[in-house]
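S.K.: Sequence unavailable; structure follows:
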């Protein structure tokens, strides 16, 4: 098993204004950003990799914790076998694939794998 399997690997947050959020975190904390299109930016120099996704919806719980795993199909099956719901099925993005699920307490988390 890969030493990165089952580790929290990425934190995703929502933002209503990507330019304002980048300016704030850069100015206050020194984070740097890489844009991936008009609706997503990743941050670095923060201690843990992460990114901001643009949303027009009100933000009430803006964090999405991402867990890394090499075998998305196997871990997805374990999640559903445990009675949890898949909230977003497997999809591709630059650098990998991911899906999201709802844990027994109602928290939404993601699992990703490099391509």
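M.R.: Thanks, I have the structure now. Since the model is a prediction, treat every value here as computed from it, not as a measurement.

S.K.: CA only for contacts and neighbour counts going forward, please
M.R.: Noted.

S.K.: who are the neighbours in contact with the closest residue in space to residue 92 that isn't next to it in sequence?
M.R.: Distance criterion Cα to Cα, 6 or more residues apart in numbering; nearest residue to residue 92, sequence neighbours excluded, is residue 98 at 6.5 Å. Listed by Cα atoms under 8 Å, 6 or more residues apart in numbering, the contact partners of residue 98 are 72, 89-92, 110-113.

S.K.: this is the comparison structure:
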């Protein structure tokens, strides 16, 4: 089973300004996915900028797996609380959870692995 931290989602009240900042300050290239979501390449880890109303208010580590249902069961068994049930997104399917110490994270499966 795969568990790999490979994405960091940044919340933003102004996605354009955040993406411009990341490009100007660090040289990371903006990738536009839609009006409320963009990415940045060149950071060493994939980065998303979420300016939607549903965004998580803090940076969100995103963990890739190859079996979402088993991952969710393991998170629950280890004491995690699912904060957002499994849902589809353009890259695949994911859920959000919070570990006992309070950090919220997402676990996803690629569309190809689904």
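M.R.: Nice, thanks for sending it over. Bear in mind the structure is a predicted one, so any value in this text is a computation, not a measurement.

S.K.: Kindly provide the TM-score of these chains.
M.R.: Scored by TM-score structural alignment, normalised by the length of structure 2, the superposition of the two chains gives a TM-score of 0.88; 110 aligned residues with a Cα RMSD of 1.7 Å.

S.K.: Need the counterpart of the residue nearest to residue 92 of structure 1 in structure 2.
M.R.: Taking TM-score structural alignment, residue 98 of structure 1 has residue 94 as its aligned residue in structure 2.

S.K.: What are the boundaries of the strands in structure 1?
M.R.: 7-15, 32-35, 40-44, 50-54, 63-68, 85-93, 96-102, 108-114 (DSSP state E).

S.K.: same for the third one, what does it pack against?
M.R.: The helices and strands touching strand 40-44 of structure 1, judged by 3 or more Cα pairs under 8 Å, 6 or more residues apart in numbering; DSSP states H and E, are strand 32-35, strand 50-54.

S.K.: cool, and the first one?
M.R.: Counting contacts by 3+ Cα pairs under 8 Å, 6+ apart, strand 7-15 of structure 1 is packed against strand 50-54, strand 63-68.

S.K.: In a markdown table, list the strands of structure 1 along with distance to residue 21 of structure 1.
M.R.: A markdown table is the format used below for the strands of structure 1 (distance: least, Cα to Cα, whole Å):
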| stretch | distance to residue 21 of structure 1 |
| --- | --- |
| strand 7-15 | 7 |
| strand 32-35 | 10 |
| strand 40-44 | 10 |
| strand 50-54 | 8 |
| strand 63-68 | 14 |
| strand 85-93 | 22 |
| strand 96-102 | 24 |
| strand 108-114 | 22 |
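
S.K.: quick one: which of these is nearest residue 25 of structure 1?
M.R.: strand 32-35 (8.2 Å; Cα to Cα).
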